[in-house]
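S.K.: Pasting a predicted model and its sequence here:
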Amino acid sequence: MGCEIVREKFPDEPNQWSRLWDPHDIQQALRTSKDLERLKVIDLSCSRNLIQMSEFSSMPNLERLILEGCVSLIDIHPSVGNMKKLTTLSLRFCDQLKNLPDSIGYLESLESLDLSDCSKFVKFPEKGGNMKSLMKLDLRFTAIKDLPDSIGDLESLESLNLSFCSKFEKFPEKGGNMKSLRHLCLRNTAIKDLPDSIGDLESLMFLNLSGCSKFEKFPEKGGNMKSLMELDLRYTAIKDLPDSIGDLESLRLLDLSGCSKFEKFPEKGGNMKSLVELDLKNTAIKDLPDSIGDLESLESLDLSDCSKFEKFPEKGGNMKSLKWLYLTNTAIKDLPDSIGDLESLLSLHLSDCSKFEKFPEKGGNMKSLMKLDLRYTAIKDLPDSIGDLESLRLLDLSDCSKFEKFPEKGGNMKSLKKLFLRNTAIKDLPDSIGDLESLESLDLSDCSKFEKFPEKGGNMKSLMDLDLTNTAIKDLPDSIGDLESLKFLVLSDCSKFEKFPEKGGNMKSLIHLDLKNTAIKDLPTNISRLKNLERLMLGGCSDLWEGLISNQLCNLQKLNISQCKMAGQILVLPSSLQEIDAYPCTSKEDLSGLLWLCHLNWLKSTTEELKCWKLGAVIPESNGIPEWIRYQNMGSEVTTELPTNWYEDPDFLGFVVSCVYRHIPTSDFDEPYLFLECELNLHGNGFEFKDECCHGYSCDFKDLMVWVWCYPKIAIPKEHHHKYTHINASFESYLINIKKCGINLIFAGDQQNHMPMLEHPQNSGDNGSALQDTDGNVHGANQDDEHYHIPIVLDLLGNFGDIGSVILEGTDGNRKRRRDDSLPDVVEEPHYKRLGAPNTHLSL
């Protein structure tokens, strides 16, 4: 739009334009006119072939010259100094540029000079200090080693950036003359020290020396920088700070994190009355002076990973503004009682302090404390005063292996929302736990000695997440049913847990119930009252299966029954089910029957509201694939013809598509999950319908796996049903190999275990027309019987041969589907009650 406006009056006369972007336009303008007074902007960014700029004397009014990314540019014409109105000169990423002409000093209006990423630029011109209007000088990622003393004459300079100039070793003595300088960035340079004149930078607000691994000493007169607000010394070789640091009356941030040689904080450091954040993380500091208590504005103090820090100062409690105190992974053993005087403290972190044994009695006075992190400490108990922490929302004692007893008065923490006691030595909880009226999450997982949940625990009306994984608990009190807000209840790996409470069905909000690897034998009948339950995990409950799943669980989406004894039992599954995990299944007969019924009944029960892909199964090939898919196309794509008038057959329910795949492990890829995609394509007579599905799978499986989908007829738009003559399924994914794939139509009559059939799949590849059965026999894709084709792609019950439903082809060439009632039913229907599972993913 801007180009059009510029060119509107003189479309063919670039010498009349105020802005030029194209090298050809510039050449034309220079050829046709020696006077380019109208020209204000030249932008030749990324002109990779530009080697040298032509003479500038014909452009007296040029204001902006942009040459970014001109990687072949080797120099700038000396006449550049004649452009008295130039305010912006950008030479960023001019890789071959080594220097600038001295005439650059005559640019009296220049405000911004950008030379960043000019990797061969080695020397700033001596007369560069004459640019009296220069406000911003960017020399990042250049090869510059020093600056001329004249740099001090840049009286208007506000920002000087030399970060990542790895060869820059010395800041000029006269650099302190830049009275307007506000930002000085020397990050990751080779600088060792700063001249005393740095203290004369009376306007300096931000000084960044982070990553200067050779920088050892901060200048004594650095305390004179009265405007300095942020001093970043991270990862330097500095050992201490001069007492004059206390004179930095405007300093708000002091960052010394990662200074592994820094051992002592100055006594007069407490004079920095404006200091808000002090970061001493991962330093060699052993203690803090009492004067630290005088930091009246300090809000954040970070001493985490200071492995030698042993004692918090008694007067540290005087920091009335302190909100965040990080003592993570220090050698601290206790805290002074004065810690209770930190009236503004919001968050206290003591995790990984392996020597910390006792929380102070007066710690309960911290009325504003919201988070207390004591993970991986040696603490054994908490004082009763912990109950006085009226604002506490999170208390984390996870992995405190010596912690045995939760205080009786802990129930007084009325604001507590999260209580984590994972992997502690706790055996029980006091009845007062029920008084935690705001508690939303309680984690007792891996508390191997925890045996009994308190009767009054049911009073926690806000509790949403209760994790009892791998505890010694044997049962739950009936009051558990009173947890009206509970959404997640996890009891997995509780090997002694035998009985689910009768009133457990009262938990109206429960959406996830995990009983994996417990000793439970049955579930109460009122489990059917859990109307909001979405996930029921029963895997590894080897003694469980007694008519336990009710179709009244109307929102159940995922069911884990892996390693359950289910042979010969009755399954009644709700129509909402999306995924069944029955891996590993020890019985091929159970597997085939369950998978068959999942497919067939989901397709039969599909309604207008369920127009979508549904997963049928993800199983190891070693668990019966040869009996399921007798014929497959090798590779990742299969195409076949559709029977004539397939869309009019009321028995037609939908499609089943499948593939055999293996994950390809690689050391360069460590994601736990990848995604397998399938595209279904119906086409013919110039019409086409496509749909896609994506399934996430675990990379842990190294064996061949089989993936099976159901796709309902009702999901296919009706308007072009009669046009489609072929169906194609293709599979693809990153880091997996597709070995085989197949496709089939499912008809309602197949319920009698007649084998579903489809035309022979075809593949456009040279070898794709060959179909291979599981016995290794190869069959031609166009192999015909005398009157009809008998192509078999997917057999869910292990029925093989030329039985069941067939496709007939008459003399007129029309194909019709019929049932041969004279053919025997080879396999009886399994002893499972029908699975009303309309969107089932079966993992076996």
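M.R.: Arrived safely, thanks for sending.
S.K.: From now on I want contacts and neighbour counts done on CA atoms only, so please keep to that.
M.R.: Will do.
S.K.: Who are the contact partners of the closest residue to G316 other than its chain neighbours?
M.R.: With sequence-adjacent residues excluded and distances taken as Cα to Cα, 6 or more residues apart in numbering, G316 is closest to G293, at 4.6 Å. Listed by Cα atoms under 8 Å, 6 or more residues apart in numbering, the contact set of G293 reads G270, K315, G316, G317, N318, M319.
S.K.: Looks to me like G293 is in a helix.
M.R.: Yes - counting by DSSP: H, G, I helix; E, B strand; the rest coil, G293 is part of a helix.
S.K.: and the gap between it and L301?
M.R.: To L301, G293 is 12 Å away according to Cα to Cα, to the nearest Å.
S.K.: Could you do S658 as well?
M.R.: From S658 to L301 the distance is 58 Å (Cα to Cα).
S.K.: Could you double-check that L209 sits in contact with D232?
M.R.: Yes - applying Cα atoms under 8 Å as the test, L209 and D232 come out as touching, 5.8 Å apart.
S.K.: Let me have the contacts of G293 in TSV, extended by distance to K449 and secondary structure.
M.R.: What follows is these, written out as TSV (distance: Cα to Cα, whole Å; DSSP: H, G, I helix; E, B strand; the rest coil):
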residue	distance to K449	secondary structure
G270	48	helix
K315	40	helix
G316	38	helix
G317	38	helix
N318	41	helix
M319	41	coil
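S.K.: Check these for burial and list the buried ones.
M.R.: G270, K315, G316, G317, N318, M319 (16 or more other Cα atoms under 10 Å).
S.K.: Can you name the residues that contact the third one?
M.R.: So that's G316. D290, I292, G293, S338, I339 are the contacts of G316 under Cα under 8 Å, 6+ apart.
S.K.: Kindly report the same for the last one.
M.R.: Applying Cα under 8 Å, 6+ apart, one finds that M319 lies in contact with I292, G293, D294, L295, E296, S297, L298, L342.
S.K.: tally of neighbours for the last one?
M.R.: By the criterion of other Cα atoms under 10 Å, L342 has 22 neighbours.
S.K.: Relative to L322, how far out is it?
M.R.: 7 Å.
S.K.: let's bring in a second model and compare:
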Amino acid sequence: MNHEELMDEDTPKHSKVLTMQMKEMDLKDALRLFSIYAFKMDYPPVDNLDLSVMGQLPLALEIIGSQLCVLTLERLSLRDCHMLREVNRSIGKLTRLKHLNLKGCTGLQVLPGEVGSLEAVDEIFLNGGHHNFTSLPESIGNLKSLLIFEVVNAYICQPPESIGRPRKVKRLSLKWCHRISLLPDMPGGTKSLVELDLSHTGITELPNSLGDLKKLEKLFLVACKIKKLPESLGCLRSLINLDMSLSVQLIKLPDSIGNLEELKVTKMDSCRVEKLPRSIGTMKKLKESNANCSELEGETPAEIGMLSCMRILELSYTKICLLPSTISQLPSLQSLKLRECNALGELPRLPTRTTTESKLSRPESLDPRRMMRQEWAMKRRIDRMMDLRKLEILALCIDNVTSLPAEFSTLSQLKDLALLGLYLRCVPQISSCLLRLKFVSLYGIIKLPRISTLKQLREFVFSQCSLQEDGFESLGVGEIEKLEHLEAVNDLTKLHGLSLPMSLKVLYVTGCKNVKKLPDLSHLKKLRVLCIKDCKELTEIPDLAELEPSPKVSISSCDSLRIMPRTSNGIED
């Protein structure tokens, strides 16, 4: 800018403009100014420096980086400093540093080799990074005090060979590092490793030295590209948790897996493993095994009955055709999930202590010549299920079963019951302890028990069911003193004479094409939500003005409605 540009219209022509050079602030004063703004003190704290709030101040980061050598820090957090391109090499002089947090530093391109001089550091967290950040320094192996090393969602192509050298490291994570395809050997120096997370990496093979990790308790291989596990896996005698979920290329488990005597949890959901090894029976402490949506097929090994600690067994959406009778020997079994196991012909007798959940699946389509045989098999499965006297949650969705056994009423601990898409002629009496009840698509129904005896019922859903002429209102809903949530969906009755309990808080009436008028609602002082939808013949809704506070009312697609209810909160349409 020249002198003429600096002069405005009011400046006399004979005036002179003097140009002065501003003195540059030295680093010491700049650091003091920054500290006053960031920390309300003359200098940064000497032991704990958190710059996570300074992500958009590159000048401040440059100043701090050049002055690291004068700080006796123990904790340094640069979290979410998106403008940070590199960590100053002087970081190697922070001999007291124990914690380094670089999470969310998406612009970071280089981690200097001087990091390996941090003799006291025990935690390093690195999350994200620039796409040019493709490698870690080999000096990582010099971190003798390192306990936790977490590198997540980084672009590194290969971890350094020295990554397994730190002797004290307990947790190592390379999660979401998609470009890593090979894990270096894990030498004896990593004997202290307790947790190894390789989830969502591109790793295709694990080294045999994996078996040297004698103290490893948790191994996460979620969504990896591994095709097989090494036999040395069986040497991990301290392993407690093994998660292989979503590793869709994994096709076989090694027989040595039976040597994992401390293993408590295995997860192999959506893997391509077709068979469980018979050695599974030697894992005496196994409590939970999940294999949902896997390629398991054929017979489940009888040795599974030797797992006395097994509490949860999930085999839903698999191709298994037979569960062994030895499953009745699992005294601790609480949950058995077999949803959509279409090839499963029958269910063996289950231990009576099973209490949590048993869901049986809809069988695959059958031709008429096999219908009777299939109905017999399904009925047998239902009969055996009634041995579960401590069952709390039950959802039945089975075709070709027209009745439930009388023992149904002995499920005295049942809290949640759903009957879905059945051709039942009648339903036996239901446990009075029930809290939630759903009748959905009971097409062939003739008679339902009066639910007025369910004094503890809180929620009742009645959807697309066929009833006797008395219909929905014959069930005694108005006598359930604790009912809070009621849904009537696609009911064919007119709801005449239906009484509602004073405890009701939520009422849904949807698709009831024969309903012309809703029952009286003036006594529902606790009503908070009223939703009316697709009731084409509905002409009148009772007045709601007396309800305080007024409920939230939603009305849609009720074409014949002529009289709208009065309400202080208005109506959503």
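M.R.: Structure's in. What do you need? Note that the coordinates shown come from a computational prediction; the quantities given were computed from them, not determined experimentally.
S.K.: thinking again about what came up before, who has more neighbours out of S658 and L301 of the first structure?
M.R.: S658 (26 against 18).
S.K.: which residue packs closest to that one, ignoring adjacent ones?
M.R.: V708 (4.3 Å).
S.K.: My understanding was that that neighbour contacts L615; is that so?
M.R.: Yes - judged on Cα under 8 Å, V708 of the first structure makes contact with L615 at a distance of 6.4 Å.
S.K.: ok so, going back, what's the distance between the residue in the second structure that the residue nearest to G316 of the first structure lines up against and G211 of the second structure?
M.R.: In the second structure, the residue matched to G293 of the first structure (TM-score structural alignment) is G258. Distance of G258 of the second structure to G211 of the second structure, computed by Cα to Cα: 14 Å.
S.K.: and if you look at P331 of the second structure?
M.R.: From P331 of the second structure to G211 of the second structure the distance is 32 Å (Cα to Cα).
S.K.: Assess the claim that M378 of the second structure and T402 are in contact.
M.R.: No - with contacts counted by Cα under 8 Å, M378 of the second structure stays clear of T402, the gap being 10.3 Å.
S.K.: Comparing those two, which residue is more hemmed in?
M.R.: Neighbour comparison, M378 of the second structure and T402: the larger count goes to M378, with 23 against 16 (by other Cα under 10 Å).
S.K.: of all the buried ones among the contacts of G293 of the first structure, which two lie farthest apart?
M.R.: The most widely separated members of those, counting by Cα to Cα, are G270 and G317 (13.6 Å).
S.K.: For the closest residue to L495 of the second structure other than its chain neighbours, give its distance to S503 of the second structure.
M.R.: Of all residues not flanking L495 of the second structure in the chain, E473 sits nearest, at 6.0 Å (Cα to Cα, 6+ apart). E473 of the second structure is 17 Å from S503 of the second structure, where distance means Cα to Cα.
S.K.: What is the neighbour count of the nearest residue to K517 of the second structure once chain neighbours are set aside?
M.R.: Excluding the flanking residues, the one nearest K517 of the second structure by Cα to Cα, 6+ apart is E540, at 5.2 Å. For E540 of the second structure, the count of nearby residues is 17 (other Cα under 10 Å).
S.K.: again with L486 of the second structure
M.R.: Using other Cα under 10 Å, L486 of the second structure is surrounded by 20 other residues.
S.K.: is it true that it touches V506?
M.R.: Yes - with contact defined as Cα under 8 Å, L486 of the second structure reaches V506; the gap is 6.2 Å.
S.K.: Enumerate every residue touching the aligned residue in the second structure for K418 of the first structure.
M.R.: By TM-score structural alignment, K418 of the first structure lines up with I393 in the second structure. Shown in contact with I393 of the second structure (Cα under 8 Å, 6+ apart): T355, T356, E357, S358, L414, K415, D416, L417.
S.K.: Of those, which are reproduced in the first structure?
M.R.: On the basis of both residues aligned by TM-score structural alignment, their matches' Cα atoms under 8 Å, what survives of these in the first structure is T356, E357, S358, L414, K415, D416, L417.
S.K.: aligned partner of the residue nearest to S658 of the first structure in the second structure?
M.R.: Checking with TM-score structural alignment, V708 of the first structure has no match.
S.K.: Please report the distance of V708 of the first structure from E732 of the first structure.
M.R.: Counting by Cα to Cα, the gap from V708 of the first structure to E732 of the first structure is 14 Å.
S.K.: Name the residue in these two with the higher neighbour count.
M.R.: Counted by other Cα under 10 Å, V708 of the first structure and E732 do not tie: V708 has more neighbours, with 23 against 17.
S.K.: is it true that that one lies in a strand?
M.R.: Yes - judged by three-state DSSP, V708 of the first structure forms part of a strand.
S.K.: can you confirm L507 of the second structure is in a helix?
M.R.: No - using three-state DSSP, the secondary structure at L507 of the second structure is strand, not a helix.
S.K.: Quick check, it in contact with L521.
M.R.: No - the pair L507 of the second structure and L521 fails to qualify as a contact (Cα under 8 Å) at a distance of 10.2 Å.
S.K.: which residues touch S227 of the first structure?
M.R.: So S227 of the first structure contacts E202, S203, L204, M205, L248, E249, S250, L251 (Cα under 8 Å, 6+ apart).
S.K.: And it, how far from G270 of the first structure?
M.R.: In terms of Cα to Cα, S227 of the first structure sits 18 Å off from G270 of the first structure.
S.K.: for E637 of the first structure, same thing?
M.R.: 73 Å.
S.K.: And for I473 of the first structure?
M.R.: 53 Å.
S.K.: distance between the ends of stretch 470-481 of the first structure?
M.R.: End to end - Cα to Cα - stretch 470-481 of the first structure spans 21 Å.
S.K.: buried residues in it?
M.R.: Quick answer for stretch 470-481 of the first structure (16+ other Cα under 10 Å): N470, T471, A472, I473, K474, D475, L476, P477, D478, S479, I480, G481.
S.K.: what's the answer for stretch 487-502 of the second structure, then?
M.R.: Neighbour-count burial for stretch 487-502 of the second structure [16+ other Cα under 10 Å]: 487-496, 498-502.
S.K.: Could you look up the SS state of the corresponding residue of the second structure for Q563 of the first structure?
M.R.: When the second structure is aligned by TM-score structural alignment, Q563 of the first structure is paired with K513. At K513 of the second structure the chain is in coil, as set by three-state DSSP.
S.K.: my read: K513 of the second structure touches E537, true?
M.R.: Yes - look at K513 of the second structure against E537 with Cα under 8 Å: they come within range, at 6.0 Å.
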